[in-house]
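Novice: sharing a model prediction with you, sequence too.
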Amino acid sequence: MAVRKRSHAGIYQPQIGEVVKDRANRGGEGVYMETRGGLVYLRPRQGGIEWTTLPSEIEQTGTTPELVPVYGPDRPRRTEKGLTS
């Protein structure tokens, strides 16, 4: 079992797939996908369009993490000649 951590600055660092609260989104819940470029990427539990928020705006939803399966991105790859699959 992975341990949830708080950094020295008090910013919560969830596990990939963990359901978290987004205080900037009226306390809405989302599934943590990744942190990139200083932004946290969340998506709805049932899937859908991701949104971003600041790392300081997310928090735990409870004492035990709720995890949702997260699959790797299925994005087309670009080459010099165009798109490939």
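Specialist: All right, it came through fine. Numbering: from 1, shown residues only.
Novice: only C-alpha atoms for contact and neighbour calcs from this point on.
Specialist: Will do.
Novice: and Arg43, how many neighbours?
Specialist: 18 (other Cα atoms under 10 Å).
Novice: surely it is in contact with Thr53?
Specialist: No. The pair Arg43 / Thr53 is not scored as a contact, 11.0 Å apart, by Cα atoms under 8 Å.
Novice: helices or strands up against the longest strand seen in the chain?
Specialist: Across the chain, the longest stretch assigned as strand under DSSP state E is strand 28-36. Helices and strands touching strand 28-36, by 3 or more Cα pairs under 8 Å, 6 or more residues apart in numbering; DSSP states H and E, are strand 19-22, strand 39-43.
Novice: what about versus this one:
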Amino acid sequence: MTLAGSAAPVPYEVQWAATSNQSSGSALAANTTIGGFADGLVDRTCTLVNTTSASLIVILRSAALSSATAGSYSGTPTLVLAAQ
């Protein structure tokens, strides 16, 4: 995954953790699916029970940032959640 900008793209990483306020989690890769995440977020009637139970962590590594040129960068990650 990369941020597009005025020069070379800047790579970033995305991680998922099943609890809130985490600084690391399971790595997510672009254009792939991953299963097995469960945390009781939705009950048997598909009612949302806990809206603060997970963390989506975006990481920009120092090596990528130090080699980036000054300017504006942008990117849009898309996260699709589906029942298993």
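Specialist: Looks like it arrived, so ask away. Predicted, not measured: the structure shown is a model, and the values here were computed from it.
Novice: what does the superposition give as a TM-score?
Specialist: Taking TM-score structural alignment, normalised by the length of structure 2 as the basis, the two superposed chains have a TM-score of 0.27; 44 aligned residues with a Cα RMSD of 4.4 Å.
Novice: coming back round to it: any idea which of the helices and strands packed on strand 28-36 of structure 1 is most buried?
Specialist: Counting by mean count of other Cα atoms under 10 Å, strand 19-22 has the highest mean neighbour count of those, with a mean of 24.
Novice: for it, packing partners?
Specialist: Strand 19-22 of structure 1 packs on strand 28-36, strand 58-60, going by 3+ Cα pairs under 8 Å, 6+ apart.
Novice: if we use 10 Å, what do you get?
Specialist: Counting contacts by 3 or more Cα pairs under 10 Å, 6 or more residues apart in numbering; DSSP states H and E, strand 19-22 of structure 1 packs against strand 28-36, strand 39-43, strand 58-60.
Novice: so after the last one, what's the next helix or strand?
Specialist: So that's strand 58-60 of structure 1. Per DSSP states H and E, the first helix or strand lying C-terminal to strand 58-60 of structure 1 is strand 77-79.
Novice: and the second one, by the same measure?
Specialist: Next in sequence after strand 39-43 of structure 1, counting helices and strands by DSSP H and E, comes strand 51-53.
Novice: list the buried residues for that following strand?
Specialist: Residues 52-53 are the ones in strand 51-53 of structure 1 that count as buried (16 or more other Cα atoms under 10 Å).
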